[in-house]
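Participant: Fold the stuff below for me.
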Amino acid sequence: MSDFDADLDVALALAQERHPDAAAEQWAAFANSVAYAVHGISGGFGGPSTREHVACAPYVGRRVGFAEATQALLDPDGPIFGPITDAHRAALRSEFCFDDAPPDRRALGL
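Facilitator: Predicted structure coming up:
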């Protein structure tokens, strides 16, 4: 198994452990965003969603370590596990998004 695949799997398990009531689409967005922050490549578990696009934006052109990425992206008020914000609405208008959780779709007016 590659480091990329291992990081995806560990990140998914971490999201499920820390945010057990989150939607599966949020868990996928977290794992994919961690992979992007660490490896510069997203994907593996569904997506992209508006949450994934917003979460990955700070990592365009820069890489961080796994611990830094998970700490930042696990934030309960952050782009993945926090409320839908204007940044999510902007991502919906400008990016290809198709894997949003049903509650997120409602909040985004879809």
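Participant: switch to C-alpha atoms for all contacts and neighbour counts from now on
Facilitator: Noted.
Participant: all helices for the chain, in order.
Facilitator: 3-18, 24-39, 50-56, 66-73, 86-94, 102-107 (DSSP state H).
Participant: Let's have these in TSV, adding distance to residue 80.
Facilitator: Compiled in TSV, the helices of the chain are given as follows (distance: least, CA to CA, whole Å):
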stretch	distance to residue 80
helix 3-18	10
helix 24-39	6
helix 50-56	5
helix 66-73	7
helix 86-94	10
helix 102-107	11
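Participant: Can you say which of those helices is nearest to residue 79?
Facilitator: Between residue 79 and the helices of the chain, the tightest spacing by CA to CA is seen for helix 50-56, at 5.5 Å.
Participant: Now do the closest one: which elements does it pack against?
Facilitator: Identification of packing neighbours for helix 50-56 by 3 or more CA pairs under 8 Å, 6 or more residues apart in numbering; DSSP states H and E yields helix 24-39, helix 86-94.
Participant: Comparing those, which comes out most buried?
Facilitator: By mean neighbour count, with neighbours taken as mean count of other CA atoms under 10 Å, helix 24-39 ranks first of the helices and strands packed on helix 50-56 at a mean of 27.
Participant: Which elements pack onto it?
Facilitator: helix 3-18, helix 50-56, helix 66-73.
Participant: one more time with 10 Å
Facilitator: Packing contacts for helix 24-39, counted by 3 or more CA pairs under 10 Å, 6 or more residues apart in numbering; DSSP states H and E, involve helix 3-18, helix 50-56, helix 66-73, helix 102-107.
Participant: Let's compare: structure for the following, please.
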Amino acid sequence: MQSEEEDFEQRLERSSRVLAQALAWAQEHHPEAGTYRQAAFGNAVQSLVTGVSGGYGGPSVREHAVTLALAGDGFTAQADTDRGVMNFLVQDRRVPLPGTWDFERACQFAESICFGAITDIHRRAWSCHREAHFDDDPEDLNALYDRADD
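Facilitator: Modelled structure (predicted):
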């Protein structure tokens, strides 16, 4: 029988392999995209496939948007806590849970969110957090701040 530590080490190793595979996929399919977007894609795919995220920093607004997209026809809610506002995601059961996706399907799901134009899903993710992280794409922040001023 495998110990919890050995199980954790195997899960971490698999997660690192998926992260590297996702970054390579991003560099091959979107070589023109900047490092910010490629890293967000890697983290998002890693999370969808393994349930673990954060290998390349984050979370950026694009990673938050991928998570928000998992709600599908579900919904999000906010609640005040003693540590501030928490955002809850009630997922549509037709959408697979993080950690259960196969690699190609995860890439297809995250691709347009991580490499496409800023859309309503990004603005919804932004409205939940409203704070810039060091690994948000400056172009994304400009688009989100400009839109927020409207």
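Participant: quick one on the thing from earlier: can you list the helices and strands packed on helix 50-56 of structure 1 in TSV and add distance to residue 12 of structure 1?
Facilitator: As requested, these are exported to TSV (distance: least, CA to CA, whole Å):
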stretch	distance to residue 12 of structure 1
helix 24-39	5
helix 86-94	21
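Participant: Quick one: closest of the ones you listed to residue 102 of structure 1.
Facilitator: Closest to residue 102 of structure 1 of the helices and strands packed on helix 50-56 of structure 1 is helix 24-39 (CA to CA; 9.0 Å).
Participant: Okay, buried residues for stretch 54-71 of structure 2 please.
Facilitator: For stretch 54-71 of structure 2, burial by neighbour count (16 or more other CA atoms under 10 Å) applies to 54-56, 58-71.
Participant: what's the first-to-last distance across that stretch?
Facilitator: End-to-end distance for stretch 54-71 of structure 2: 20 Å, by CA to CA, to the nearest Å.
Participant: Tell me which of the helices and strands packed on helix 50-56 of structure 1 approaches residue 63 of structure 1 most closely.
Facilitator: Nearest to residue 63 of structure 1, of the helices and strands packed on helix 50-56 of structure 1 and by CA to CA, is helix 24-39 at 5.3 Å.
Participant: Where in structure 2 does that closest one align, residue-wise?
Facilitator: Per the alignment by TM-score structural alignment, helix 24-39 of structure 1 matches residues 35-50 in structure 2.
Participant: check the fit of that stretch onto structure 1 and give the mean distance.
Facilitator: Here the mean offset of stretch 35-50 of structure 2 against structure 1 after fitting is 0.6 Å, by mean CA distance after the TM-score superposition for structure 1.
Participant: now that stretch, how far from the centre of its chain.
Facilitator: 6 Å (CA atoms, centre = their mean, to the nearest Å).
Participant: Stretch 5-23 of structure 2 too?
Facilitator: Distance of stretch 5-23 of structure 2 from the chain centroid (CA atoms, centre = their mean) equals 17 Å.
Participant: Measure how buried residue 109 of structure 2 is and give me the count.
Facilitator: 18 (other CA atoms under 10 Å).
Participant: Surely it and residue 48 touch.
Facilitator: Yes: Residue 109 of structure 2 is within contact range of residue 48, at 9.3 Å (criterion: CA atoms under 10 Å).
Participant: what sits in contact with each of the two?
Facilitator: Common contact partners of residue 109 of structure 2 and residue 48 (CA atoms under 10 Å, 6 or more residues apart in numbering): 66, 70, 101, 103.
Participant: what sits against residue 132 of structure 2?
Facilitator: Residue 132 of structure 2 touches 59, 60, 61, 126, 138, 140, 141, counting by CA under 10 Å, 6+ apart.
Participant: check which helix or strand covers residue 88 of structure 2.
Facilitator: Using DSSP states H and E, residue 88 of structure 2 sits within strand 84-90.
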